Every structure is written in C-alpha cells, then in structure tokens.
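K.L.:
below is the sequence, then the predicted model.
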Amino acid sequence: MNGNNPDYPLYSISEIAKRTYQLSLATIGLGFLIFTYYCLMGLYHTAIMVASFCCGIGLILFLKSKHFIRNTKLPIIAFVSLSLIVFAAKEGAGTGQYLFYFPLMIAIPVIVDNQKTYLKKIIFYFSITAVCCLICIVVGIHHQPWEPLPLNDQYKIFYTNVVAAIISTIAFAYINISLERKYLEELIEQKNRTITSRTQFLSTMGHELRTPLNGIIGAINILKNGNNLPEQQEYFEILKYCSDHMLHQVNDILDFNKIEAGKLEIHPIEVNLKQLLINSTIPFANMFEEKNLELKVEIDPELDLIVLADDVRLIQILNNLISNAGKFTSKGYVKLTVKTISKSNGILRAGFWVEDTGTGIAKEDQEIIFDSFGQVYDETTRKHTGSGLGLNICLEILKLMNSHLELKSEKGVGSIFSFDIDFNYIDQQLPEQQTLPKEKADLAGMKILLVEDNQINMIIAKKILMDFKGDCAKAYNGQEALDLLEENADFGIILMDLEMPVMDGYAAIKEIKQRWPDIPVLAFTATLMDLEMLEKLKAIGFADCILKPFQAQNLLAQIKKYALVASL
C-alpha cells in the first residue's frame, strides 16, 4: 500500500502525523504526572529535568505546526533517546532511565508509515534507539553522576520509572495492536468492497456479453437448420463451436467470481440420476464424432432412481471434465463411468470416473492445473492448454458437495479424474409434470407474447417460436406488453425480458399478476441466474426463467411446461 494514497487512510501521511502527534502528547501528559510526583517528593532537580524534557517535545511539535520542520518522527526519537542519556549522566544507572527505551521501541512501528522504505526506516529508527540505549546504560554505570542522589531517592525514582515505563509499554503495545486490528479490518473491508464491485461489474458485463451471444448462437442455429450448401455447413459448425466456447468462458469467469465472493451455493432438487448422467453426455456426441474419438458411457443400472442433487452443478462438473478430456485427446476414447459404491439408510454413494487416452499430465504439473488460472505448457502443441478456470471451479463445487477431485495421469498415456458424491435418494419415481399433450411436439395454436427490447434477440426468438408453429405477438417494453394485454389477453404464456426501457420486467410483472394472474410469465434474461435470484423472481410473479443464450429445444420445453392448456 502506498503511504501517500488517500484511499488507504490507515497508512496515509496525515494519519501517521496524527499518530505521532497523539503519542507525543501522551508522553508530555505522562511527563507532567511524573513532574508533579517528583515535586511532591521534593526531588526538584529531577522534576525540572522532566519538565525540560516535556518542553523539548512540545517545542518540536510547535516547530512542526509552524512548518519549520517537515517531519517530527526522527527529531522526537532522537530527542527522547538523547534525553535519556542525559538523565543517566545526571543521576546514574540506579534510577533506571534505560527502561523507557522499551516503550519507545514499541512506539516506532506505530509512527512509521508503511511505504516501500518501511523496513529501512524501521531498522534505522531501531538502530538509533538501540545504540542510545547501550550508551545510556554504559554512561549510567561508568560515568560519575552530575548530581549524586541518596539511595532512598534513587529507589523512589527507580520505582517511579519502572511503573511509568511499564504503563507506557502496555499503552503503546495496546495502541499498536489496536491499529493492526483496525488495519486488518480495513483490508478485509477493502477486499470485500473490491469483490462486491467486481461482482457487480462482471454481472453487468456477463449480461452485456450474453445478450449478443444469444443473437449469434440463435442466428447460427436457425441458419444450420435451413437449406444451405454443404460447404456452408462447415462454417456454421465453426461459428457454433466458437460461440459456444465463448459462452462457456463467460460462464466460467462469472462462476469463478461467485466462488471468490463466497456466493456459489448448492441447491439440490429431485432428479433421476441415470437420466441426468445420460443427458450430460449428449452435447458431446458431435464434437467427439468430428475428432474421430469414441465416447464411452458406462452407468450403473442401480442409479436409475430419484436423488436429491444440484443437476446444474453436477452437469457443469461433468461437462468440464469431459470437455477437457476431449480437448486433449487426439485418438482413442473418452470414457465416463459412474458406479454405485454403497447404498443404505437413504444414502447413495456414487463414484464418478472420467478417463481419456490423451496427452496426459506430467507429475510436476498435476498441482498447477487445479490452481486458479493455472495452465500447463504443452510441448507438443507449443502453447498453454486451457484457461485454468474449469478444474478450479470443479474443485470448489465438489467442496460444497463434501467431495474432492482426484487425478491419476501419466504423460503420453492419459488421465483419470475421479470423485465420489453422497446423494439422498427417494424410492418412488417422480410424476411427470406436463401441461401440454404428451404427443405434441410443437406450439401449434399457442399464442405467445414476447416482450424484448433488443431487436436482434426479438428477431431470433420470434423466428424460433414461429418455426415451432407458435403464434407470436411482440412488445418492446413492459408498457407495450400491458397495452397489448388490454386489447386481448388471450395468451397462453408471456416471455419477458427484465431490463427494458420505459417499463422494465420487474414493474410489468406486478401489473400483469394483479390484472391477469392466470397467464404464466417466464423471465427471459441474459443475467446469470442463481437460486436466490430465481426465488426473488418467483416471489414477484414469474413462473421460471429462460436464460440467454438459449437452445431452441430448451425454450420449447419450458413453454410446454408452463403454458396454459386452455390456449391450445
């Protein structure tokens, strides 16, 4: 930290000057008490010296206030150190003046600003104090006192100095500890402010990045499904891969930020574990086929049961591991194995293994890859492999699940990542939640109100809904949506963005739920959602949310899940 930076008041120059001034005044106050005590005992010569000492410190403070001197630290430390030598020369070592060097040394770290030269200054001031302390002791022992004192008076002064030195040492030590504690609290507060600011910034940037990505990914999917020349299909695949990869990186950064802010949480729901695991491998089919890799999946039949699991985070772990395995495997296979380790008393322990025949990881690099932003230099590709976030995120998620990630790997042979998770399981199957006829595969006859201020996202979403044969009306803000509902409220569902001009989604949902409470409304947003935010949205009236960028089939499934049957 920079001592001249006003953003760090604990170690700013003005704060250091204030501390020096306060400690100097405390020293003068203590000196006045000792002066009074000596006067009452009749030790007038010693009392005069103490008064002179206090006046000397006061003079230094006065000169500083009049800007005759710029810095009071060195003059005060030198003056106190030399004054104690003078006391020893006057009275001898029997009165214990050297004891005051201890509180002086305790005070030095308090009045030295924490700059780049902090250590040098501390050593310099300590050296002055230590040398003067030795001189004080030597002078007191070997020098003939200027004013020999009776033994009784020596005892009185000695005990007074002992008490004063102890009180000063304790007081300065307490001040030092208090300031250190205050400094640490300020550091923690500063860190929390930084994390909060960064969280807000990344949340905003995540929204701003995911919004155009929604348009890119949506347009690519529409073009891929159209009539294209064979050579164009290859370019669409490249565009899709790049946009999906960018979305993955954005989500990783936002998740990593949540981890640092301590806001990453696990929210279990009831899911069929076997079906969840099968679904997690489906997106990799095309990628592995293009690389001529075999994707093997071996799932224990006993896992075909309902468990309490955070499906989103579990899939995120598997996606990271399988994606990494596929990325660094050029031939052979990638294999996901999930087996039942134990099952009793309502607890299922499942073991997960992701194995590949890829490049492998050298032993000395196996710790690096688990660090935040840790990367491994691959000599075969002459580049750093991986962004360094995926595995760290997996580690943190597994910690929240009371698990950990293990690695077995050999360079040039392959790698196996493994972990175990305990799930609470339920014997009965979940009933199907379906509001549309099961055989229906599109949205024919469905009237949908799409509320979206971004024209590109509006075009993409409307095109996809029309491809599913939905009847789509559009509004560019909440007020337009309310006007349309006033004219005709015969909509089976409303998809509504949250951040819009004129009237945003938060204000519009309150009006809609008051006047048309039966129409389900889905939040249609690029904001990265967590359970806390989702619960808040549900509390104000949203049925659920659809995150942008969205996949067409996911959009269809969400609409079919919540739309009114009566509208068909």
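P.N.:
Cool, got the structure. Numbering: from 1, shown residues only.
K.L.:
only C-alpha atoms for contact and neighbour calcs from this point on.
P.N.:
Will do.
K.L.:
so how far is the longest helix seen in the chain off the chain centroid?
P.N.:
Counting residues, the longest helix in the chain under DSSP state H turns out to be helix 151-224. Relative to the chain's own centre, helix 151-224 is displaced by 14 Å; criterion: CA atoms, centre = their mean, to the nearest Å.
K.L.:
show me what that helix is packed against.
P.N.:
helix 101-111, helix 230-260, helix 455-467 (3 or more CA pairs under 8 Å, 6 or more residues apart in numbering; DSSP states H and E).
K.L.:
second structure follows, compare the two:
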Amino acid sequence: MVSIKSCLSLLILFCGIQAFCSNQPVINPENFLNNNKSLKPYLRVYTDPTGNASINDILRDEPVFSQLKGELSKENIYWGKLLVENNQEVIKLYLLHVGKNDFIDCYFVQNDSIVQHEQSGYMYPQHLKSVPKGSYYIPLLMNANSTQELYIRIEEKIHNDPEFDLRLSSGTNWVYEILDKHIVDFIFQGLFWIIMIYNLFLFATTRTKAYLYYAFYLGCVAINYLFLTDILREYVLNEVPWLTIYFIPTTILVVGAYWIFVNDFISAKKYFFLYYKWIRVVSYIDIGIFFVSVLVIHFTKEIYIVTDGLRAVALLNALLIFGLIYRIYDSKYEMVKYYMYGTGAMVIMAVIDTILWNPSTSQANLMKYGLIAEIVVFSIGLAQRKKIREKERRKALNKQIDQLRVNESLAQWQKEELEKIIDHRTKKIKKKNKKLKRAIKKAETAARVKSDFLSVMSHEIRTPMNAVIGTIHLLLDENPKRGQLEHLKTLKFSSENLLILINDILDYSKVESGNVQLEHIDFHLRELTKGLGNTYEQKAAENGVKFNILIDHNIPSMLKGDPARLTQILNNLISNALKFTPGGEIKLLIHLLARSNGRVKLEFAVEDTGIGISKDKLKLIFESFTQAHADTTRKYGGTGLGLAITKKLIKLFDSQIFVKSKVNRGSKFYFSLYMEEAAHANAAIEQDDVLMKEEVKGKRVLVVDDNEINLMMAKKFLDKWGLICEVVSSGQDALIKVFDTDYDLILMDLQMPEMDGYEVTATIRSLDNTDLKNIPIVAVSADTYENVKIKIAEVGMNDFLSKPFNPMELLTVVHTYTRGASQEIEPTNL
C-alpha cells in the first residue's frame, strides 16, 4: 500500500507544477521589438513523442508545459505555449519569428477556444501561409488592452533540427528587412543572368567555346543561388516547396561546370596537357556526384548525408584548385594570372561558406562577394584572351603570308619544272597511246579473226558431221543386218561423242567471251527430263548402268527459264557421270526447296556409283582442259571442258555447283536455281512421229543449200516421209523456184556463195505477193543460234535448225510449219 507520506509528496509536487504552469510569465511585445532578444525564457514546451496530439487534445487534456531546457530532439514533435499582452490603447501588428522548421502551426486561443490558426515553415505551400515571404514568421495581430494565448506546434520531416528561435519584429521593420534581403538577392541573380546571356550572345557571334562554357558555369551558379537565397522556394517552387531539396547538390554541379570552363579558359590542352586530362576527369566526376546526390535525396530523403558528402567533395575540389594554381602559377601564359586572381578569392570564400553552411538556412553570403570578384576578373580575362587570340591570329597570318610568298616562288619554280616533266611525259604518253591503239586494233582483229574462225570451223565441222550422222540414221532405218547394226551403233556413238567434243569447244569459247545470254521462256520440266531419259537410258543400259530420274511431285508442271541451257548443264553432268560409271546406277534428282510469290527454288543433283574423285582433285575438275588424273583423257576420253562450261553456265543463273565424292564410292554434283512459275501451266503434248509423218505427206518443201551432201541427206529424209521435196544449191535458183512453185516450207542454208540465205529471205519478205512473202522459212546452219538469232529475226525467218540435226528434229520442224498452224511463231533454238 502506498503510504500517506508518499501521497502527500505527490500532491505537493503536482500542486507545484500546476502553480508553475499557471504562473507562466506574460510578454509585452514592445519590450522585445527589433533587438533580437529571445523569447525562449517566456516559452513553455510540451513534448509529443507520438505526434498524434491535436490542439483539441492539448486544450482538453491540459498536458504539462515546462520551460525549455537543452536541445530539441529530431524524433519528437513539440508544442510551445506563449502568453502575449498588448497593454496599449491601439491595435498592434507584430511578426513572430518561430524558428527554421519544416512545419509551423500557431493556434490563437481565448477562453479555451481557438480563434485563429496560422501556418508557416519550410514545407507548407504558399497558399496556406499568411506571410508568403519570410518562411518562418507568424503574424500576431493584438487588440488594444488584450492578452493572447498562443499554442505553437513545430515538426520536422526533412531537416531534422527542430528549434524555437522566438523573436519579435514590428511590421514596418520586418518589411524593410525582407525587402533589403530580396533586393540584394535579385541584384545578384540579375547580374548572373545578364552576364550569362551576354556570353551566350558572344558564343553565337564568335563560336568561341570559352563563352559557352562560361555561360554554362554562370547558369549553374545562378541556379545554385536561386536555391541558397530562398528565391527558388518562395518564388518559383512556392506551391511545391518539397522539391527544393533536390537543388541541394547544385553546389557540386557548379564545381563541375567551373572545371569545364577553366580547362578551356587557360587553354590546358595546348599549354598544360598533363593537367588537361585530369581536369576533364574531375569535371566528369563532379557532375556524376551531382546526379548520384539527386538520386540519394530522392530515395532516402537524408539531406544531411548528402550535404556532408558535398562538403567533403567541395573541400577536395578546393585542394585541387590550389594544387593547380601552385603548379601553373609561374607559367608565362597570360591567362593564368586572371585564373589565379579570379579563383583565389572565390575559393577562399567558398571554403568558409561550405564549412559554415547549414542546409536549413540555405545561405552563402560570403561566397556572393567572392563570385562577384571572380566574375569581374574572368570577364576581363575573356576580353583579354580575345585580344591575345587576335594577336596570335595576326601573327600566324603574317607568318602564313610570308610562307605564301616563299611558297609562291617555290610554286613558280615547281610549275616550270612540272611543265618540263609534263611535256616529257606527254611525249611518252603519246607514244604509249599509239602503241596501245595498235595493240587494241590487233586485239580486236584477233578477236574478230577468232570469232570468224570459230564460225567457219563450226560450219566446216558440222557440215560433214551432218552428213555422217544423217547417213547413219538412214542406214539404221533400212533394217541392216545384225553385224552391220553393231558397226552402225559404234559409228553413231562415235559421231555423237565427236559432236559433243566440238560443241564443248565452241560453247566454252562463247561463255569465255560473254556472248551467252539466258532466255526467259515457258517450258515443261517433266518433258525436258523425259527427253534426257530417252537420250541416256539406252546408253546407260549398254554400259550396264541403271539410269533413273526422280522429280518432286510438288514442282509445278510449267516453269519459266532457259530450257536449252538447263538441258546443256544436265547433259554435261549426266554424260560425265555415264563416262566414269562402269557399272551401278546414275540418278537425276530434282527437289523443291522453296516456293513463294510465284517463284520456286529447285535443287538439281546427279548422283553416280562410279570411280569417284579424291579430295585433292575436287577443285581441279572445274578448271578448263583439266581432269582429275593425267590418264583420264587417255582412258575415258573428253576435252576436260564439260564441267568448266557447266560451272560457268550455272554462274549465269546466279548460282554455283557443289560436289561430294569418295574414291570408288561415287560422286554427287548438285546446284540450286530460282525459276518462275509459268502463267499458264498447260501440259505439253508429246508428238507422235507416226502421226506427224502422216500429217506432212504431200507437203511441198524447198531445200536450199550449197552442199550437195546436205541436199542429198535432207531430200532422202523428206522423200521417205512422203513430202514433195525440191532442192537447189544457190540463192538465185531458190528465188526462181519460189516464183514458179507454191511451197509450204523453205529450209534455207545461211552461208552460201554469191547470195546467202539472209539475202534470199529478205528478198522474199519484200515481195508484194502476200502468199509468197508469208512462206515459212526455217534457217538451217552449222553456226550456233546465239550467233545468228538477231540477224535471222531481222530478215524475217520463222525458226532455226542447227546442223547436224537428227531426223526427229527435222520432222518436228517440218510438221510445225506445214500442218496448217499459225506461222507467226517466235524463232527458237530447236
């Protein structure tokens, strides 16, 4: 149990406290005006550690207010109680400075009722404050002969240094004080911005980077002073004052901008290159610290961590500045002294201000005057630098003028010498040009002779070959004896091989000279491969080899491309495989790799089970006149041109050929081509030779050729098929025959003495008689189609048949132009 003595002690203590609180002294404001005398002794304070107490709680519960002792803790919220008395006969207005706190709420109470509520402090927006300028003042309007009870609540959320710094000012003195401060601040701001804009103007007119860097530096200084002098918070961010704390790191941004300007101002790159690099590094580090500090403030709101760090960085920069001054002070470069004088005063003031800087006050009074001195000195230095640059420019210009004079004399001498050299060279060039013209003429003559020679050789070789092959076909059609049949087959095989060799040589010459152009016509791929099958199945069977063709069923029937060159490529590859495959199998494989937008990508592959090719010979087989082994030509025959021609033809298709091979295991040659799908995929109709022979019977054909053997061979075939055939050996005789007889078709040799096939055709096409001028005329020549196609089209020939031809080719042409079909047919290389 609590003793009676203890209860009495508590009662006495409570009564003492109540007596102390009730005896709180009353302030007469007139005794405290304009003398900076503190009101703290008259203030009673209550600590609210929870921060939940409201003014109504205070008035209702009457907590204990005691005299302020010691420093206030940043963790608590405080309430202050003050009694103010106006014993004069007039109404008085006073301004009560509470202290630099984030939030200040002042409640005016009479007879335990709230009669007025005023707000002030760092963080309240302007529209909530009765005193918009001067963030920590509360207006105190006192009626005559009245006493006012004030309850003042202070709270910190950012600055963490709550204080009761109670001072009274009269309204008039307060206005003058605020005006004086703001006028000075605005003068400084105006000075910064005017000089900055002026330097931007100088940069725009002179393009001198020093003015731009100086303007950047002044801009950073101006923004920093907007923050330090409270102009930023009270005039710019007055409704969002909490954003002001993000401008705390602008101090270090000023330092970074300072280094950027100084690096150019003292021409460090030119005169102090050793320091130029580390000055750049320091400027980048300072600017980086600025951005890091902003992020730290944003995420932690711990401004004192940032300000302590900025102090350290600013002091370190000051040491670097003094170090730089020490290292370059004895330099003869004139701008160094301007840098030293301008920076010295500013750095000293900045160091003092940085040491004394309190983020709650945000003032830097000493540094203002240091900056003014620096701005004046730097501005004079920039003007002097301009004069120095002009002087250096004039000196360099004079030096250039002197050098130009020397160069002019030297150039005159060089010109004279050069003219002599040019005259000498010109004579040599003229001699070389004459030699070159003679060489070009010789080369053109040689090329023309080569072309003429190949044309003549083609005609001279193919003409007898036509007789040989034609005779063999005639003999084969006359039911020869069994022994004779074997000999005829041997002759047929040998003559066809000889023709292949001749074609290889002539084709290689055409490909080398670039005279081969690809056609773009419709063709039936399966009919093309069927022809290859008919050609090689029997040959393969005779060698004991199986020959198969496999085509992807997804490939369209009709395509657009050059069927003649594709056939030539496949012929070369299949005949090559047949030559080197003594037994086994040869396959032609055609796969569809891709199909889109009317185009197909096909892969062609020829596989065999032949002798194969060793790895070290794979690259040689595509070279001209080269085979894998030295004895290949002797053992297997051939010119070594087939694969070389194939490679060049595939290159014309914008593709390339590949080969895989193993010795005694076989080879695979493969390539891919892009082709278009034909607009009308009509299946080609295979011609029946028996039907064709029936349809051409009785048709009149005139054969014109100066070679008696060719005339005899053509006539024998045509007579055999039931046609009425007449032959003439000259162009003049052909014209006479045309006037005397109605012909269904003329087979015209191109190369004839006196009047060749071109002249005869042109004459016929120029006749007025419609029936005569429209007679189908097919050119028959030992020359190649590429060499003659333009000329035969110009004179009006309908088609072309190459010598030597096999009987089926001749029958197809005759049938095409004598069966009554339209004669408006484009020439094609049959």
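P.N.:
Thanks, I have it. All of these numbers come straight from a predicted model, not from anything done at the bench.
K.L.:
what about the helices and strands packed on helix 151-224 of the first structure, which gets the closest to residue 327 of the first structure?
P.N.:
Among these, the nearest to residue 327 of the first structure by CA to CA is helix 230-260 (11.8 Å).
K.L.:
which positions within the closest one qualify as buried?
P.N.:
Applying a neighbour-count criterion of 16 or more other CA atoms under 10 Å, the buried positions in helix 230-260 of the first structure are 233, 236, 239-240, 243-244, 247, 250, 252-259.
K.L.:
wait, which of those is closest to residue 74 of the first structure?
P.N.:
residue 257 (45.6 Å).
K.L.:
touching, that closest one and residue 199? I think so.
P.N.:
Yes. Assessed by CA atoms under 8 Å, residue 257 of the first structure is found in contact with residue 199 at 6.4 Å.
K.L.:
same list, the helices and strands packed on helix 151-224 of the first structure, but as TSV with distance to residue 512 of the first structure please.
P.N.:
Compiled in TSV, these are given as follows (distance: least, CA to CA, whole Å):
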stretch	distance to residue 512 of the first structure
helix 101-111	62
helix 230-260	32
helix 455-467	21
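K.L.:
mind listing what residue 378 of the first structure touches?
P.N.:
Taking CA atoms under 8 Å, 6 or more residues apart in numbering as the contact definition, residue 378 of the first structure lies against 384-385.
K.L.:
ok, now with 10 Å
P.N.:
Neighbouring residues of residue 378 of the first structure by CA atoms under 10 Å, 6 or more residues apart in numbering: 328, 359, 361-362, 384-385.
K.L.:
contacts only, for the corresponding residue of the second structure for residue 219 of the first structure.
P.N.:
Correspondence of residue 219 of the first structure to the second structure, assessed by TM-score structural alignment: residue 471. With contact set as CA under 10 Å, 6+ apart, residue 471 of the second structure has these partners: 465, 477, 488, 492, 709, 712-713, 716.
K.L.:
quick one: secondary structure of residue 32 of the first structure?
P.N.:
Here residue 32 of the first structure is recorded as helix under DSSP: H, G, I helix; E, B strand; the rest coil.
K.L.:
now residue 518 of the first structure
P.N.:
Three-state secondary structure (criterion: three-state DSSP) places residue 518 of the first structure in coil.
K.L.:
the second structure: which residue goes with residue 337 of the first structure?
P.N.:
Structural alignment places residue 337 of the first structure opposite residue 589 in the second structure (criterion: TM-score structural alignment).
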